[in-house]
Structure formats: C-alpha cells, structure tokens
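In: fold the following and give me the result.
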Amino acid sequence: MKTLLLLLTTFCSLTALGQISGKVTGSKDEAVPFANVVLLSAQDSSIVMGTSTDENGDFRLSPAQTGSFFLRISSIGFQSHQSGVLAFSNMAIQLPLIRLVEESNALGEVTVAARKDLIQNTPTGKVINVQSSLMTKGSSALQVLERLPGVITDRRNSQFSLNGQNGVTILFNGRRVPMSMEELMNLLESTVADNIEKIELITAPTAQYDADGGAGIINIVFKKNENEGTRFNLSATVGYGYREKALTSVGVSHGFKKANLNASYSFGHNHDYSGYLGHGTAIFPFLGGFNSTDFGGLTERIQQVHNLNLLAEFRPTPRTSFGGEFSLAAGKTHNLVEILGDRIMPDGSFLGSRGYSDGTNRRTNLISSVYLNHKLSAKSQLNFDLSYLAYTNDSPNLVSYRYFDKERNEIPPTNPIFNYGNRGQSHSTIHVGVFKADYALQISAKVHAEAGIKGSYTKNANDSNVERKVSDAWEPDPRTQSNIYGSEQIWAAYTQFRFLLNPKANLQAGLRYEYWQRNINTVKDAFTIAQLFPSVVYSFSPNSQSSINLSYNRRISRPAYTDLISNLFYTDATFVFTGNPLLKPTITDVLKAEFNKKGYSVGLSFQYDLHPILRYQITANPQNDIGMQSPQNLDYQKSINLFLSAPIQLASWWKLTLGSNTALRRYKISYSINPAEKTYLFQNLSFTQSFSLPKNFEIELSGWQNFPFFDGANRLNGFGMVNLGIAKKLKNDKGTFQLALPDLFQTASYFTHIGSMTPIAFHIRSESHFRDESARFRVVKLTYSRSFGKNTRSINRNSDDEERERLRK
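Out: As a prediction, the model looks like this:
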C-alpha cells in the first residue's frame, strides 16, 4: 500500500498540465509590472495558486488541477480586477488583454474609490470584509460582530446566534478559542477591530473544521502584510458617550524576500453606563407566598485594555514555510452597580432595598502557535500546527445593602433571607494545548483528497466563594462552592474528498470522527461522547455569473465549562446563578440550498436540533426554596430558514446591500412547570448603504432589526439599531478622518418577558427593559488613521509557477 501511494504521488507530481497566461496593462496600455495575480476556485473562492506579472506585465500560471477558476488581479494605485469563470481542462488558455483602472476616477463632482465588497458569498457561508466598513475604526471586535448581517449578540445572556440559531463557535485565525461565552465576550471586547482583516461566517462547515458549533462558525482573520518593504499604520480614536472613550493602535510590518514580520499594539479606554429596570410577580414559598417586585441593575463601567500581536513567517525554500503567531490581551474592568429592589411582601408590607456592588475584573489571555507547511511534491502538501492558550481571570467583588420602608426610612430586613451584603472572590484559569496535522493530495486532475488528525487537552480551574454579611459579621454562604476543577480532551480525525464532476460542477464529501471526554470534580462520572460528523457540499456554476450550492452537515454544540459547574454566585436573596452538570450537548443536522447570481443570493435550509442549549433559564432547586438561573436543554427545535441578500448599485456613487433572514420554528421545553411546545416566525432584516461623494468624502449608513421572537419560556420584543459613519480622505496620503455615530437613533433597548410562553418555577412573570449606553447617551467617536512607508511588491512564492499562499480574500 505504501509503495502504491508513493508511486501515485510521484506520478501526480510529474504530470504536466497546461498554462493560463495573460498580460496586464493600465488604461493607457502601459505594462503593469509586479501586479499580484491570484487564481481562485470558482466553487468556494479558495486560493489555488498565484504569481506576479513580470516587467512587461506578462504572467503565467500552471494549475495542478483542472476545474472552474477565476482570477483576481491587484496592484498599488489600481482597482482590483476580477475575471469571469475560466474552465481549465489541461489545455493552454491565452487571456485577452487585461486593463486595470486607476484607483480613483473623477466622475464629474463625484469620486469613486476602490474597495472590496463588504459581503462575499461562498458555498460554505459569507466573507465580511470589515475594513470596507467605516464603522470598524475605533471599534472592538465585539462591536463589529454586533453589526454583521445574521449575527445577533446578546450581551445580557452572553450569547451569540447566527442566522437566528444558537450554538456558535468563535475562531481566531482558524483556531478555536475554548472558553466560556462570558469570558469570550470579554476577550472580544478587549480586541481592537483595526487589526481584523475579515470575518468568515461559515454556516455549512466541511469536515476539516471542528464539529463544534451547531449554528456554524465565526472565524476572525487578523491582518497580515505579505509585501516586501516596510509599512507603518497608526490609528487614534477619541469619543464620548456617558463619559470619555479613547483608543490608539500602532502597527509595523516588514516583508523580506523570504520572510515577513508583523507587530501591532493597541490601548483602549472606555467609560460607559448601561442597565436594566423591570417589574415582576412570583409565588415564593420561602417568602410566604405571592409578592411583586420592581427591580433593576444600573452599571457604570470603566475599562482599560491592552493588545499585543506578533506574527512571523519564514520561507527557507520555495516548498517550505514555517512561522508563529503570538497574541496577548490584558484588561481591567471596574464595575460599579446600583441594585434596585422594591417588594410588596405576601403580607402586603413594603420592603425597599438598595444595593451597591463594587467589583474589579482583571483578565489576561495569551494565544500562541507555531506551524510548518511543506510541499512534498507539486501534488501534495503536509501541514503541522501546535497551539497553546492560557487564560486567567480574577474578580473580587463587594456588595452592600440597605433596606427601607414605604416612606424611605431605613429599617432592618423583615426576613432572615435578606442580608446586609456579600463579598466574594473568583479566580479562574484555563490552559489549552492543541496539535493538528493535515495532508493534502491531488490524486488526479479531478480528485483532491485531504486527511488530518487533531488532539486537544484543556485544564480548567475555578476557586470562588461568597460570604454573607449578617448584622456586622461575615459568614460563609452555604450556597456557594469553591475549588472546582476539570479537564477536557478531544481527539479527532477526518478525511475529505473534492471531486471535479465537470468544468461546472464540484462535489466535496467528508467524514469527521470526534471523541470527547470531560471530567469535573463535582460530577461523579466523566461525560463521554464518540460521534461521526458527515458533510457534503455540491456546487454548480452554470455560467460565470451564477452558482447553485447544496450542502448537508452534522454538528455538535458542547456545553461550556461554566455551563456545567454548580453554584457560582447569587444575584440577590432569591436567586442563584448556577451551572447544570446534567446539561447535554446539542446535535444539529442542517440541509441547505443556495442560489447566487451577480451577487444576489437566496437560500433555504432545514435544521433539526436535538437538546439545544439555552442559557439563564429559571428553574427551582429540588427543595423548592431558591430560584436557579442556569442553562437548560430544550427537548428539540425544528426550523425552516429562508435567507436573502441583494447588493443594489443605485448609482455609480451609491451602493445598497439588503439582507433578510426568515425562519419558521417549532420547539419543546420540559424544564418548565408543564411541558410545552411553541411555533413562531422569526424575522431579521439588515441593510448597508455606502456613498462616495466629492472632495474624498464617504458615508456609510447601516442597520438591522430583529422582530419579536421566543427564547425558551421567554419572549423578546423586536429590537435593532442604525449606525452612521462619515470619512474624509486627506490629499497626498496624509491620512483619513472618520466620524462614527453608533446607534444613531438610540434604540439599543431590549424588552424581555420572562415566563410569557408557559408557566415556570414559582410562577414567575416579569418584564425587563435593558438599555445599552448608546440608548441612554449620544455616543460619538472620531478617528484619525494613516499609513507610512512603502511596499515594493507582493512577495512571490512561485515554485515551478506554483504558489503556496496564505493570502486573504
């Protein structure tokens, strides 16, 4: 077998195919030397190979496979050019003369600047070129995600959804970040968006991706310069809302002939204010029966963050490259929270309370990796990747309470369950090691194969405790636990084949096996799952302007470590925030069809989720003497989803992109007082408008709206926002000023009706209104950015006219 494989590899490496050749000129037919020429697959826009034009503007490419491709050509000072689809079948193709257009063309009083499309469709999802948005400068990664089409970021519950579906995995440069959603949101809020090149929304992942993430994958790809020469980038943002905001970042990159180095540092300061108010009723046996409460929590937050990113890649030979990435994020957040609570007790008496919480959160996150890529032959490649992640979080907190009668006179609490305060500390650590290896082989002109293995080992630890202040003494609270620790190991192997059925059709089929085991010291038995995850993607391009994609995949959404551990802390005397050791993972099956034409896209999918996970649901403990806010499993959820996207060029200077996501869903819950089922219609709308105006001005107006929907036993009113950005590019490359007005109409408000779908524990019915800072105060940000230095040309990595390229689309 080994001999056969060796002979097959040698045969493939010696097989010679035809060439694709052409010439690139400017608008006056002058040659354009050293232009970057990249050949991409027409099926999924993946990079096949690349080269550069010579001094006469000529280029030649020798693909190692047949199929449908297109060319993307770029050069400094010119607009990028994209060809139509080329059907390559081992025959030489001589392209007509390719003329590039200068970067800026005056059209009367209007200037049109070259820029990548904000949204690009692929067979596996969408690519969002976030640097094409004026709102990216001065924002955090979390704020950018909140503005992406189809992504809903719920800060109240620390939860993401993609196309209205929960269960999303976040990747940094293709690497999973294995931490809880609360910790991950803190990291994203500490990550400067200026360093992000693009974000991939992968809703039909293939077998080479981890199986985690039932709704799909959000892959955040950071900038990486790959040009020869030195370049400096500087950005500074000042802003004001409730209080001051500032952000500054500096980056430097240098490209050698056989290496490239990148470094960036940023510092951010944000002083904001947000909170919620609500009213509810409940029947608490431990309080004597029926009571009603006006409640709230108003938070003043002061946050400071540091980001350091280092990347290096070396190419000692045309066939070998190796490098490393290092990212360090450190942040400190000071939270001052006013806790409001006015109760009408079961006996009709009034008890008012005011609590003041003073907490500090210090966290550091380190992500490091090294990799090696080696071409064994013209037809095969081997990749190795080794990563290490370390995360720490310290969160001391002190809360004090005072109690009042109806006339606001201070009184002692009327029930022993109420206390004068609590103090606590929590120290969490996560350590993760990951190894993976991938092998790719072009078996024939029509068959490409990939195979790989991956192993990861994670150690988690949390040491937390809470003390109650009773009279003037502090005493341990029996509802808290400390010294919770655990480990997780995942072993995976996959194989995937891509078949070129004909010049217009492509089929990818893969199978992934994953073994997952998690141990927690508070749970007697380890949780173990071994599962196969198939995936199939069929793509058909009838012509150069349209494509049809059909896909099926199975995914898993594993509960986070913090979703499983028990009794972390409590918010007031009647509720405990807790984990659920019995939580099951979600298994998701998705069947999807999509049609694309000239940038327009329409898709239809059918999705079945077994045991989907919802966070912060209300139940009671077995003794029925305390409320529990914990993650719970739905029994199931079925959905039919319709996706629409339409880029409309209203004028040469005005572009509009519209998006729509409609879903008919049915689900069942059993953690409520009685099992219940619900069918409802979910609707999301989004838009982005960009205007190129005289005097190098640009305007971007974008927004989104979610209509009312259900979250387990709860109902949420519709919510949305509109964002405005204005940019002025100075002459002679002196930089750019950008003014951002996020949440232009101050509508970042969220109404939640708890227990409106079906009765829940203690027959709780409440309405809560959360308002973010931008809904309370006008937020304004002004950014100045400029690049210095000069890149001479793109780094050429050709080996027999082949390029092993880690370019970004």
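In: only C-alpha atoms from now on, for both contacts and neighbour counts.
Out: OK.
In: where is the longest helix in this protein?
Out: Determined from DSSP state H, the single longest helix within the chain is helix 2-14.
In: by contact count, what packs against that helix?
Out: Other elements packing on helix 2-14 under the criterion 3 or more C-alpha pairs under 8 Å, 6 or more residues apart in numbering; DSSP states H and E are strand 350-377, strand 421-444.
In: mean neighbour count and distance to Glu338 added to those, as TSV?
Out: Conversion of the helices and strands packed on helix 2-14 to TSV gives the following (neighbours: other C-alpha atoms under 10 Å; distance: least, C-alpha to C-alpha, whole Å):
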stretch	mean neighbour count	distance to Glu338
strand 350-377	19	5
strand 421-444	20	13
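In: any chance of a markdown table for those strands, columns distance to Leu511?
Out: A markdown table is the format used below for those (distance: least, C-alpha to C-alpha, whole Å):
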| stretch | distance to Leu511 |
| --- | --- |
| strand 350-377 | 23 |
| strand 421-444 | 14 |
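In: nearest to Asn460, out of the ones you listed?
Out: strand 421-444 (4.7 Å; C-alpha to C-alpha).
In: sorry, back to before: what angle separates the longest helix of the chain from strand 350-377?
Out: Going by axes from the mean of the first three to the mean of the last three C-alpha atoms, to 10 degrees, helix 2-14 is angled at 80 degrees with respect to strand 350-377.
In: please provide the structure for the following sequence as well, for comparison with the first:
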Amino acid sequence: MALLVTCSAMAQVSGRAQTSGGQAASFATVTLHSNTDSTFTRSVLSNDAGEFIFSGISKDLYFISIKSLGYQTVRSVVFQLDDAHPTYNTGTLTLQPADRQLSEVVIRASKPVVRQQEGGLVVDAQASILTKGSTVMQVLARSPGVLVDVQTGAISLNGKSGVMLMIDGKLLRMPAAQANALLAGMQADNIDKIELLSTPPAKYDADGNAGLINIVTKKNKKRGMSGSVSVSAGYGRGEKLSGDANVTYNAGKLSLNGEYGYYRSKGYGLLLAEGTENVPLIGGQTEFHYNGQWKPTANSHNFGAGADYRLSTKTTIGGRFYVSKSAGQNKGHNFGNYLLPDSNLVFDSQLLGNTHSTYSHQNAYLQSILSAAQQLSIDLDHFGHQNNGITSVQSNFSNSLFAPTQRSLANSNINVWVAKADYSDALSKSLKLESGVKGTFTSSKSVAGIENLVNGQWQPIGAGTSNDLGTRENILAAYTTLALQVDSLTKISAGGRYEYSHNYTSHSLNAEFAVDRKVKKLFPSIFITRKLNATDELQLSYTERITRPSFNDLASYVSYNDPVSVFTGNPALKPTITRNLKLGYQLHDYVLNLVYSHDTNPILGVQALTGPTEGLVYLKPANADWQRNLTLQAVIPVKVASWWEMNYSLLAGWHQYRVSFFPSLLQKGYTSWSVNFTESFKLPKSFSAELSGNYYSSGYDSNLKIGGNGVINLGLKKELGNQNGTLQLSVADVFGTSFFRSHMGTLVTDSFNSNVHVQYRPESNGRPIFRLSYTRPLGISVKKQERKDGGNEERSRM
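Out: Next comes the predicted model:
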C-alpha cells in the first residue's frame, strides 16, 4: 500500500507524434527535459500509433522534444506539473521533413525480442539470425507458445487449438492446409514482427478461441528507389531453394512497390503405427503393423504489387494486389500387415498426389485525417482461392469397398469479399473512442470424393465417400471501444463487438450435409492497466471469443486414408464459445501472464468415428463438451554481457476436458509445460551466432496421449559491410531429435476398440536441415508506419 501512495504523488505526461503527411511517427525518440536547465530527464519510444507516455514523474517545469530519422526535431511548449496539474497531454506534435537527406546512416540498437502489448505478445522476427532463408511457417514454429504439428500442420497457441492466422491484420480465410502451404512458401526475410494475441480486444474479429496470430510484413518509405534481394539454398533429405526480390519507389505523393518470391522444397515423412483395432470391413478385431513413407515436393511463385497516393496532406488512397501460385506433388508408399483370427492380410500401395492452387488478394483503401483528433479509414478486399487435387492409389488390397486402383479428388473454389470502415476520435485528453463496422461475405464450391477403377471406368464408391457441396457464409459486425486514462497511473479500455453470422449450404447432393446455422452474439472485452512505477505494470482483462467450424470441418470433402478409413467433415459441428480472464505483470522487459479460459463445445481435430458406410472408419472433427485451461506464461530476457543475450519463454498449464461422443464418458485433467529459448552471441569481425530451441512436455488430446518433443537449432551470420549484404548458415534440428509419439485409446474404449501406438518422424529426424542464405539491400530502407487497412482480419477459416 505504501508503494501505491508514493506512486499516486507522481505525475504523468502523454501525447502523440505524427509526420507532416498525417501519418503516425512510429518509434520516434521522445525526451522529457527539465525546463530549469534543459537537462535530460527520461526518454521513451513512441508506439505504432505514434503515442507516448511518461509516468511516475516528479513535480516540476518540463518540455518535450521529439526526434526521428529524416525529420527536424520538434519541441513542445513548457508546461507545469504540480498538485493542481498532475497530468499533461501535449496533444499531437508534428514532425517536419529534414532540409537535407543523409547519404547513409547506420543505426545499431536493440529492442526486446518479445514484448507485451494489449491482447498478447509481440515477437521481433528479425531479431533471430535464423530468420534469413527460413519460411514464415518455420519462424512461426519457433515463436513462444506456438506449436505446429509437423504431420497435420495444425497450429496451437499456449496449449490451445483454434488459432486464427492473419497477415497484416487480414484473416487468412482459406482451408488450414492451404493456409499452411501459403506460409510455408513465404520468405521470412520480409517479416517485421509476429503478434501472438491470446486475448485480442474488440477491434479484432471474434474468431479463434485460442486467439489470433498476426504476421506483420516489412514496409519502407525511403524517397527514391530501394529494396532488397535474397537467395537461399539448403538440404535435408531433399533440396530447399528460395529467392525473393522486392523494390519500392517513393516520389513523395506517389509510392509504388513490387515483389516476387520463389520457393521449392523436397521433404520427407515417415509414419509408423501398430496396435489392435476392430474393423468389420476386413473381418473384425485385427492386430496390425503399418508404415507410410511420404516424399512431398512443393513449388510456389508469389507476386505482389501496390500503390499509395496522397490526395492531400490529410487523405491517402491506395491499393494492392497479391497472387500465389503453387504446385505440389506427394509420393507415398504404404505397407501394412493385418493379422486376423483366421488369416493374414498384407496391404502394399503406391500413392501419387498432385495439387495445384492459386491464392489471390486485392485491396483498395482510403485513409483520411478528419481533424487533429479524428481519423477515418475505409477498406475493400477480395480474397480468392482455387485448389485442384487428385491422388491416385495402386494397391494389392481389395475389399467390399475399395478396388485395387482408386483415386481421390478434391477441388474447391472459394471467394471472400470484405468491406470495412474504422473511425477513431480523441474525445478529450483522457478519453479516446474507436469504432467500426465490417461485412464479410464468403461463397465456396467444392467437389470431392473417392472413385474405383472398374472395367476401365471410374465409378463412385458409394454413400458417404463423395460430395458436391456449395456453401455461403455472411458475417456482419460492429464494434466500439472507449479508452479512458483514469489518472496518471490507471487506464481502462472497454468495448464490445457484436457479430451476426449466417452459415448455410446453397447446394449439396447429400441431404446429410445440409447446414443452416445463425449465430448472434455480443463479445465484450475490458482491459485495466495500472502503472506501479516507471517500469512495472499490472494488467487485468476479460474477453470472449468464438470459433466457427470451417467449411472443410462441416463436410466439404471426402478423401482416402487407407483401406479401412477415410477423412471427412462433420455437419453436426457446433461453434466454440470461449471466455478468457487474464492477469498480466510486466517488470522492465520481463513478462508474466496468468490466463484462465473456459471453452464450450471445443472443436477437436481428427477423431475415429462411425459413419454412413458400416465398418468404415471415418476420421473427422467433433465437439467435446467443454474444456478448461489455466496457463502461466513467463518471458525472461537476460543480458549476460554486451556480446551475449538470452531470452527464455516458459509456459506451464493445467487442462481439463470432457468428451461424450465415445461409448463411455471421457473426462481428463492433466498438466503440461514447454520452454522456448534463444541464445545470441556477437562475435568478432562482424560475425554473430544464435542457439535456439524448444521442448514441449507430454499431454493429451481427446483419447490420444502425446509424447514430449524438443529440438535445437543453430545459426551463424556474417555482415559483409559496405552495403554488400549478409551471409548466413543455419542448421535446423541439429541433433535430429524431432520425433513425435502418440497412443490412441489410452483413456477410454472408442467405437473401434482401438489401442494404437503411432510414431511420426519428420524430415529432420536423424538428419539436420542445412541452409545457406545471402541477402543484399538495394538502397537504404526505413521502416514505415504500419497502416491498419481494412479487410484487416481476413483469411483463415475457409
């Protein structure tokens, strides 16, 4: 209590910095000076919105100065802080361009690799030297609290699935497999930061019970021509090649940019399974040994172009076009031995899958500064995704359902239109309003199924193994948030987001797949922040979120897995409603978060369930009854010496869930933990090195027990100097320890009496992946204010 009394006697100064063009002056140096002798008192950096705040200040006469590269220093008026005036807001201070351009400026500074913001953590992607030559998916997998299932591509955050992915604030509204393929083909060299928003505020879409992951790309605004080129080559069990080039031309009012990227990777995966299972399709209870070997090849070309034009000092319009074309081939060899009471069946098959997909995004925007306190932005977006895939199977195995020659088809066409408007207004020195409306309109058409080759003709297998489906989804949303600076130490931000969604099938050949679902809900959020002193802060928040079933989850496909099982969707899936209560504490750069969440109807991944065809195993998603999580997260940066820095992220959790779709009720509670670490070393002669890794303890998922797993990565970088770029060598999974184990049927007996042990060995298991990368800048890049443009949360659920 004595601490609070002391702090309440201190004063606070806040304000905002912007450029002469009306854009926020992000990361400007703001200095507080004593007016008595102009001595330096304290310095901070402005945030992404150009805002700054000084807390815990002694009473005195002060003035503020603001500096930013390429701009003249601006100075505020002198102001008094005393008992009658404990707070002061400078308003918006405008930076004017410098009279002359500097030929070259080299700035060397460091910022925290991981830092706290309202809603979650921010990871500086370029702080790691392993970023060069890596894909966005690989960098994401190394982020604290993020777990990427190397077999299925499923992403979880802080131990929970149901994560929505965003790029520059726009949701990736496409099937999870295609979203993962897109990120696997994107070069991480162009990534600025990754926002891990476990409890996002109301301005973000309410989708995602585990929260949002926002991947923010780099921008630059240097006058004239600038850009960079990057090439990378590597090898594991197959070659890895990538190249990227981007260029920006800024003529003041008009800015143009373009980019091209190429990615190619040959991979490897080995699946081993053994156990017992009751499969009536081949004769009942069987003991089996199964292995599947996969050799995927991925190729992608990515193109992007954009333009921004300043109509006036207060209004900017612009647009952007992006397209990604990818082709993949997956060669597989599956072998199985099924031991029945009176016979022994041997399964041997060759699989060849070919997939072609195109993803495109077009955006147009208008951003206007209506007054010193008011801003308006309007965005229109279109996202398109087309995917055509066919997998052929040659097998020595036949039964009542499958012929020796089969093929699996999966074709989809998805279009998303988004319209969004956001408005902000500083109603007073202590009260700020943010509000907006958004409409998202999605149409999807998919044809999928499995066919047998009979007498030279392709014939559908039968009920439950094919579908021709058309779906639509409309989401209308509105949000309002009020941020109140209660006093010099306390800030409250409260708001709500109302969403109406209508999800329905517009066409289906199978009446079982008919869906017509409407959801209307208000999602409240509140954040209370209390400064304990100049460096320590407490935060308490409450948020609510929803996870709507994707169209794939609801039944848009049927695909072959093995002679006794198929992958499919579940039209009976319900949306998940999540409530989060979070307590956060920050001490300097140390972060500690305690989060409790409760999920109603959480959506579980692949489950072995019965279906229309008797005896066939249907692998599909299903709802659990509920799930509770209590997680403790700690981010611990340590600077051992000027040449050695460490960063550790620890996560410990207690989890409990209940599932009732098995023959008997399943209720389970367990604890888990994980650690991510990075050790960075500055070496002589412009060399640097990094050692990083992670470990995830064992845990449970429905009726599956999952073993622990960990990896160690290594990177070495050389700055060539004189604008000659950087050369980097990285080694992923140095000791080949990436090895995933699970046990199905460990808790209750399922519909097939399964007792199965599974091992999955990815490409790096036993053989590290080496990459050599070279990057060279074209001109001098300066990071640009990130514009919050408008389909701002769009591409992840399709």
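In: got a TM-score for the pair?
Out: Structural agreement between the two chains, given as a TM-score (TM-score structural alignment, normalised by the length of the second structure), stands at 0.86; 720 aligned residues with a C-alpha RMSD of 2.9 Å.
In: Asn354 of the second structure matches what in the first structure?
Out: In the first structure, the residue equivalent to Asn354 of the second structure is Thr360, according to TM-score structural alignment.
In: what helix or strand does the nearest residue to Leu93 of the second structure once chain neighbours are set aside sit in?
Out: When the adjacent residues along the chain are set aside, Leu93 of the second structure lies closest to Ala17, with 4.9 Å between them (C-alpha to C-alpha, 6 or more residues apart in numbering). If you go by DSSP states H and E, Ala17 of the second structure is part of strand 11-19.
In: residues in the first structure aligned with that strand?
Out: Counting by TM-score structural alignment, strand 11-19 of the second structure falls onto no part of the first structure.
In: same check, this time on stretch 118-125 of the second structure
Out: The alignment of stretch 118-125 of the second structure onto the first structure (TM-score structural alignment) covers residues 123-130.
In: one more: stretch 281-288 of the second structure?
Out: Mapped onto the first structure with TM-score structural alignment as the criterion, stretch 281-288 of the second structure occupies residues 286-293.
In: show me where the stretch 501-650 of the first structure has helices.
Out: Remark: helices of the stretch 501-650 of the first structure, listed N- to C-terminal, are 561-564; assignment by DSSP state H, counting those that start in this stretch.
In: among the helices and strands packed on helix 2-14 of the first structure, which is nearest Asn307 of the first structure?
Out: Comparing those under C-alpha to C-alpha, the one sitting nearest is strand 350-377, at 9.6 Å.
In: quick one: the closest one to the second structure mean distance?
Out: Superposing on the second structure and averaging over aligned pairs (mean C-alpha distance after the TM-score superposition for the first structure), strand 350-377 of the first structure comes out at 1.0 Å.
In: which strands and helices lie in contact with that strand?
Out: With contacts defined as 3+ C-alpha pairs under 8 Å, 6+ apart, the secondary structure elements packing on strand 350-377 of the first structure are helix 2-14, strand 320-344, strand 380-394, strand 397-404.
In: including distance to Arg555 of the first structure and mean neighbour count, could those go into JSON lines?
Out: Output for those, formatted as JSON lines (distance: least, C-alpha to C-alpha, whole Å; neighbours: other C-alpha atoms under 10 Å):
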{"stretch": "helix 2-14", "distance to Arg555 of the first structure": "32", "mean neighbour count": "13"}
{"stretch": "strand 320-344", "distance to Arg555 of the first structure": "28", "mean neighbour count": "20"}
{"stretch": "strand 380-394", "distance to Arg555 of the first structure": "23", "mean neighbour count": "19"}
{"stretch": "strand 397-404", "distance to Arg555 of the first structure": "38", "mean neighbour count": "18"}
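In: which one, of these, ends up nearest to Ser482 of the first structure?
Out: The minimum distance between Ser482 of the first structure and those falls on strand 380-394, with 13.9 Å, by C-alpha to C-alpha.
In: neighbours of Phe499 of the first structure, how many?
Out: Using other C-alpha atoms under 10 Å, the number of residues around Phe499 of the first structure comes to 18.
In: swap in Gln94 of the first structure?
Out: Residues near Gln94 of the first structure, counting by other C-alpha under 10 Å, number 12.
In: go on, Met91 of the first structure?
Out: For Met91 of the first structure, the number of neighbouring residues by other C-alpha under 10 Å comes to 12.
In: name the SS class of Met135 of the first structure, please.
Out: Remark: Met135 of the first structure carries the secondary structure label coil [criterion: DSSP: H, G, I helix; E, B strand; the rest coil].
In: Thr9 of the first structure contacts Lys379, doesn't it?
Out: Yes: the pair Thr9 of the first structure and Lys379 passes the contact test of C-alpha atoms under 8 Å, sitting 7.0 Å apart.
In: still on that earlier bit, surely the residue nearest to Leu93 of the second structure touches Asn89?
Out: No: counting by C-alpha under 8 Å, Ala17 of the second structure does not reach Asn89; the two are 11.7 Å apart.
In: so which of these two has more stuff around it?
Out: Between Ala17 of the second structure and Asn89, counting by other C-alpha under 10 Å, Ala17 is the more crowded of the two (30 against 16).
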